[in-house]
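Asker: just a sequence and a predicted model for now, questions to come.
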Amino acid sequence: MKLGTGKIPHHWIEEIINLAGERIVVVDRDGIILYINSAYCEFLGTSVEESIGKPVQDVIENSRMHIVAKTGQKELAALQPINGSDMIANRYPLMIDGELVGAVGTVMFRNPEDWLLYKNKIQHLVEEVNYYKTKAEKNVKSKYYFKHLVGESPSFTGVKRLAERVSASQSAVLLLGESGTGKELFASAIHNNSTRSTFPFVPINCASIPEHLLESELFGYDEGAFTGAKKGGKKGQFQIADHGTIFLDEIGDMPLVMQGKLLRVLQEREILPVGGQKSIPVDVRIIAATHRNLEKMVEEGTFRQDLYYRLNVIKIEIPPLRKRIGDIELISNNLLKKLEREFYRKGIKLSSEVVERFNQHKWQGNIRELENVLERSINVLDGDTIEISHLPLYLRDDETISIPGKSNVNGLVSDQDMPVQPLKETLAQVEKQAMLQALSITNGNKLEAARLLEIGKSKFYEKCKIYSIH
């Protein structure tokens, strides 16, 4: 039999459909079956003759073909329970010469066994996707709750109650406090106690990201936005945090140009990726934090006043450790439990002398410094009790800075015993000791040490070179 170009016999077409694994049905505008193939009828336990001319819902369980034939709205990849199995159905409106005349429906898999075979083949891929999805979600989940904020002093409990009270709000929160007071823990706890707790918590340290990368980090970029841009572009942290909370730590270090772009996001609730032409709507709650005096920065013109008022809807000032009378021992014991797990130790405690010394210390680095001191002590601990001898050198000595010479009972330098040195050398020794102490407090973090000493980063690095501090 010779066939002309484009001519396929009718019975070939039906067999092609059957071999393709498709069950197919065609209905008119009233949902009456005009055509159904034998493969579909075989699965349904009926025949073509019995099905033609009947309402589709009387022949096919849970059918929506009659609805599609009326509405003209296609339904793709819809789950349809048939004979105890979930089949994948596609339903298309049938348009002839621009007129809706009926609908065409297909169902994948000729029998439940085919469906199970397909399901088993892709199951490991689904499991792998779910694994990485869960892993990614864990990376943007906050892990701290209000129960992790330890303290019983009035100055702390009052702040904690305020944070709990405002956590249900959608308003911006501004956390103020010295470095190491636990601002990120507060932000995390507020998020976990809010209506957004099931969505991402995304912390960003504005001081640690180079200025030229901050915009693309926050707002993402489109493909080809700049040399080296990732193919397909990249989502920014605001998109990742959608419906959740974004924590902007060290907001006082954000460059003025970026402050303006952040203000636009807060006002318009949308972002524009670097190199992008279309804005993307985002729904995030902002929690910002800083150790800087933003009001003073506003006066100096280094922080935008309009952004400050946008962020300063709810202000929470976290007290430094030295003002939390009675909390230091409680916090120390809580930190020791955490460190015991990391060091595989048990029953570590503080001697009464250490507790007394801790209560006398000013804790310029706050809880971060306290944790560093405890970790250092455990590293040199033989038994289970931390003594004065296990503490860093600057904590073993008196709180006053010692300079060459002997100290009297008040910790002051004796005029008789102190050798006379040029003032420049004496000041240099005091300066070097202050820098070493700051580095000890911050566990070697030079940026944090510079902040403690209230000097610029460049100046601190310059002095490190002068005093051979590595």
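Answerer: Alright, I've got the coordinates.

Asker: rest of the way, CA atoms for contacts and neighbours
Answerer: Noted.

Asker: residues in contact with Met254?
Answerer: 206-207 (CA atoms under 8 Å, 6 or more residues apart in numbering).

Asker: which SS state does the closest residue to His191 other than its chain neighbours fall under?
Answerer: Among residues not flanking His191 along the chain, Ser197 sits closest, at 5.6 Å (CA to CA, 6 or more residues apart in numbering). Recorded secondary structure, Ser197: coil (DSSP: H, G, I helix; E, B strand; the rest coil).

Asker: quick check: Ser197 vs Ile388, distance?
Answerer: According to CA to CA, to the nearest Å, Ser197 stands 43 Å off from Ile388.

Asker: please apply the same query to Leu79.
Answerer: From Leu79 to Ile388 the distance is 69 Å (CA to CA).

Asker: who has more neighbours, those two?
Answerer: Taking other CA atoms under 10 Å, Leu79 and Ile388 do not tie; Ile388 has more neighbours (19 against 13).

Asker: from the centroid of the chain, which residue is nearest?
Answerer: A centroid search over the chain (CA atoms, centre = their mean) returns Val202, at 2.6 Å, as the residue closest to the centre.

Asker: that residue looks like it's in a strand, true?
Answerer: Yes: with three-state DSSP as the criterion, Val202 is part of a strand.

Asker: which residue packs closest to it, ignoring adjacent ones?
Answerer: Ile246 (4.8 Å).

Asker: can you give me the strands for this protein?
Answerer: For the chain, the strands defined by DSSP state E cover 22-28, 33-36, 75-82, 85-96, 99-108, 173-176, 201-205, 245-249, 270-271, 280-281, 285-290, 314-317, 349-350, 385-386.

Asker: okay, one more to line up with it:
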Amino acid sequence: MNEVFFFEELLQSEDDAITIVDTEKKVIYWNNAAEQTYQITKEQIIDQSITDFFSHDDLMVMKVLRTMKPVKNAYHRPRKDKHVVVNTSPVFNQENTLIGVISIERDVTHIVKLNDNLESTSQELQELKQKMSPSSSGSPFAKLVGESQALHQMIRLASKTADTDATTLILGESGTGKEVCARAIHDASNRKNAPFIPVNCGAIPQALFESELFGYESGSFTGAEKGGKAGKIEMADGGTIFLDEVGELPLDMQVKLLRVLQENRIYRIGDSRGKQIDVRFIAATNQDLEKLMQENKFRSDLFYRLNVIQLTMPPLRDRKKDIELLAETFLKQFALKYQASVPKLPAETMEVLRQYQWPGNIREIRNLMERIIILHEGTTLTSQDVLGFLPVSFSTPPLARTESLPLEKENMEKTSIEQALEICNGNKSKAAKQLGISRVTLYQKIKKYNLSD
């Protein structure tokens, strides 16, 4: 019967809170994670009625005991201070008689609070920006620094787009400045004094998508706030919502978003009447949406709704003449921030920066210049100095001429990712930051190059 001990250890080692309740509402199992999540010890709760510790209306296990139907991947608030994603299932014996319920709950309180703080901070920054520069004569597109033809052509198209309410899709690699472009379009439009609400679709847990984007009515689900809560789309009413990494939207949310785009009406969870809204939609992605459509991962009708105006952010490797201007701009910016002097950039140093491929684009060169200001000692940044800040693979001998340019680039990119993961001891968030790319992009590259986790 050693299997029992293995099973017990498995349940106790699980990071999610696991609760088992019998048909009399008595708790017969409560693992370590449940103790940590709810600050209730096994000694306190085992063999006691679960309703002695939680309100009957706030318990998913009571709903499943009543309906005898499982609940999968649902957002739930068992307490006012706890947000969880819950999977709860009825348990039946050989005679198909209900004998209890098992509930597995993942604590996402920290994620929800961070998201709320981010939402609040973004709104405060937007309001502060409007107060600080209400009559700025400069174009909002001036934040897109560069003199290359590719960038100026994109800015001309974006400027024309700003004068309309047309739904816009911004394509481009990670780090090319898609959100900066979206903000510039908003700031150049007649909606500039209304909210600009950015939403990173790749950062929202799937179970929270609907409530985050569309909001909910009071009492629409267990734990819902009294008075309900507006979703991100409703918060952007009169202004602009920016859906970054839109390719990460689950298919069921794509259907709901399509309905909003078609009807200009938002339906909170638990509301069948809906509310008329006036929102400008700008979406962005670094993925190939047409390929996702072929794989049935992205709806074609939603793609055509979003793709009224299409803008493509050029990668930095196609903007070689902008590299010097960007380097000097970021060096001055961070020298001011850290009260440091700006190092000189000789011609040979600039040549090294121009030869580098910049897989992380603007984000990568910005991060590099910040590191240089913080760590570099001396008044001049030599070519050897800058090679010390770039990925090790860049300073290795070039590949044989038989290698094609795309393959050479992929080999360099793969090596850079391997080295970043090794330096960061496998921490993908730190590695992504060092590489100047998003964590979602890093996961995609790891999969592409078959790198071990």
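Answerer: Nice, thanks for sending it over. Since this is a predicted model, take the numbers as computed values, not measurements.

Asker: which residue in structure 2 lines up with the residue nearest to Val202 of structure 1?
Answerer: Structural alignment (TM-score structural alignment) places Ile246 of structure 1 against Ile241 in structure 2.

Asker: and its match, how close does it get to Glu179 of structure 2?
Answerer: Counting by CA to CA - Ile241 of structure 2 and Glu179 of structure 2 are separated by 11 Å.

Asker: okay but the residue nearest to His191 of structure 1 is in contact with Ser188, surely?
Answerer: No: between Ser197 of structure 1 and Ser188 there is no contact under CA atoms under 8 Å: 9.5 Å.

Asker: ok, the two, which is more surrounded?
Answerer: Ser188 (25 against 18).

Asker: distance of whatever residue of structure 2 lines up with the more buried one from Ser159 of structure 2?
Answerer: Counting by TM-score structural alignment, Ser188 of structure 1 corresponds to Arg183 in structure 2. Distance, Arg183 of structure 2 to Ser159 of structure 2, by CA to CA: 12 Å.

Asker: Leu368 of structure 2 too?
Answerer: Leu368 of structure 2 sits 30 Å away from Ser159 of structure 2, going by CA to CA.

Asker: so for those two, which residue has more residues nearby?
Answerer: For the pair Leu368 of structure 2 and Ser159, the greater number of neighbours falls to Leu368 (21 against 18), based on other CA under 10 Å.

Asker: count the residues that sit near Tyr35 of structure 1.
Answerer: Count around Tyr35 of structure 1 with other CA under 10 Å applied: 17.

Asker: quick one: which helix or strand includes Glu105 of structure 2?
Answerer: strand 98-107 (DSSP states H and E).

Asker: list the buried residues for that strand?
Answerer: 100-107 (16 or more other CA atoms under 10 Å).

Asker: roughly how far is that strand from the heart of the chain?
Answerer: 29 Å (CA atoms, centre = their mean, to the nearest Å).

Asker: among the buried residues of strand 98-107 of structure 2, which two are most distant?
Answerer: Gly100 and Asp107 (22.6 Å; CA to CA).

Asker: now the helix ranked longest in structure 2 against strand 196-200, angle please.
Answerer: In structure 2, taking DSSP state H as the definition, the longest helix is helix 109-132. In terms of direction (axes from the mean of the first three to the mean of the last three CA atoms, to 10 degrees), helix 109-132 of structure 2 departs from strand 196-200 by 150 degrees.

Asker: what's Leu208 of structure 2 aligned with over in structure 1?
Answerer: Per TM-score structural alignment, Leu208 of structure 2 is aligned with Leu213.

Asker: equivalent analysis for Phe6 of structure 2, please.
Answerer: Counting by TM-score structural alignment, Phe6 of structure 2 has no partner.

Asker: list the contacts for Phe6 of structure 2?
Answerer: Applying CA under 8 Å, 6+ apart, no residues contact Phe6 of structure 2.

Asker: next, find the distance separating it from Ser13 of structure 2.
Answerer: Phe6 of structure 2 is 10 Å from Ser13 of structure 2, by CA to CA.

Asker: repeat that for Lys82 of structure 2.
Answerer: 21 Å.

Asker: check Ala236 of structure 2 too.
Answerer: For Ala236 of structure 2 relative to Ser13 of structure 2 (CA to CA), the value is 43 Å.

Asker: looking at these two, which one has more neighbours?
Answerer: Comparing Ala236 of structure 2 with Ser13 by other CA under 10 Å, the one with more neighbours is Ala236, at 22 against 12.

Asker: helix or strand for Lys72 of structure 2, just tell me which one.
Answerer: Assigned by DSSP H and E, Lys72 of structure 2 belongs to strand 71-79.

Asker: that strand: which residues count as buried?
Answerer: In strand 71-79 of structure 2, counting by 16+ other CA under 10 Å, buried: 71, 73-78.

Asker: now the angle from that strand to helix 109-132?
Answerer: 70 degrees.

Asker: strand 71-79 of structure 2 maps to which residues in structure 1?
Answerer: Under the criterion TM-score structural alignment, strand 71-79 of structure 2 matches nothing in structure 1.

Asker: can you report how many residues neighbour Ile24 of structure 1?
Answerer: If we define neighbours as other CA under 10 Å, then Ile24 of structure 1 has 23 of them.

Asker: isn't it up against Ile36?
Answerer: Yes: Ile24 of structure 1 is within contact range of Ile36, at 5.8 Å (criterion: CA under 8 Å).

Asker: noted, bye for now.
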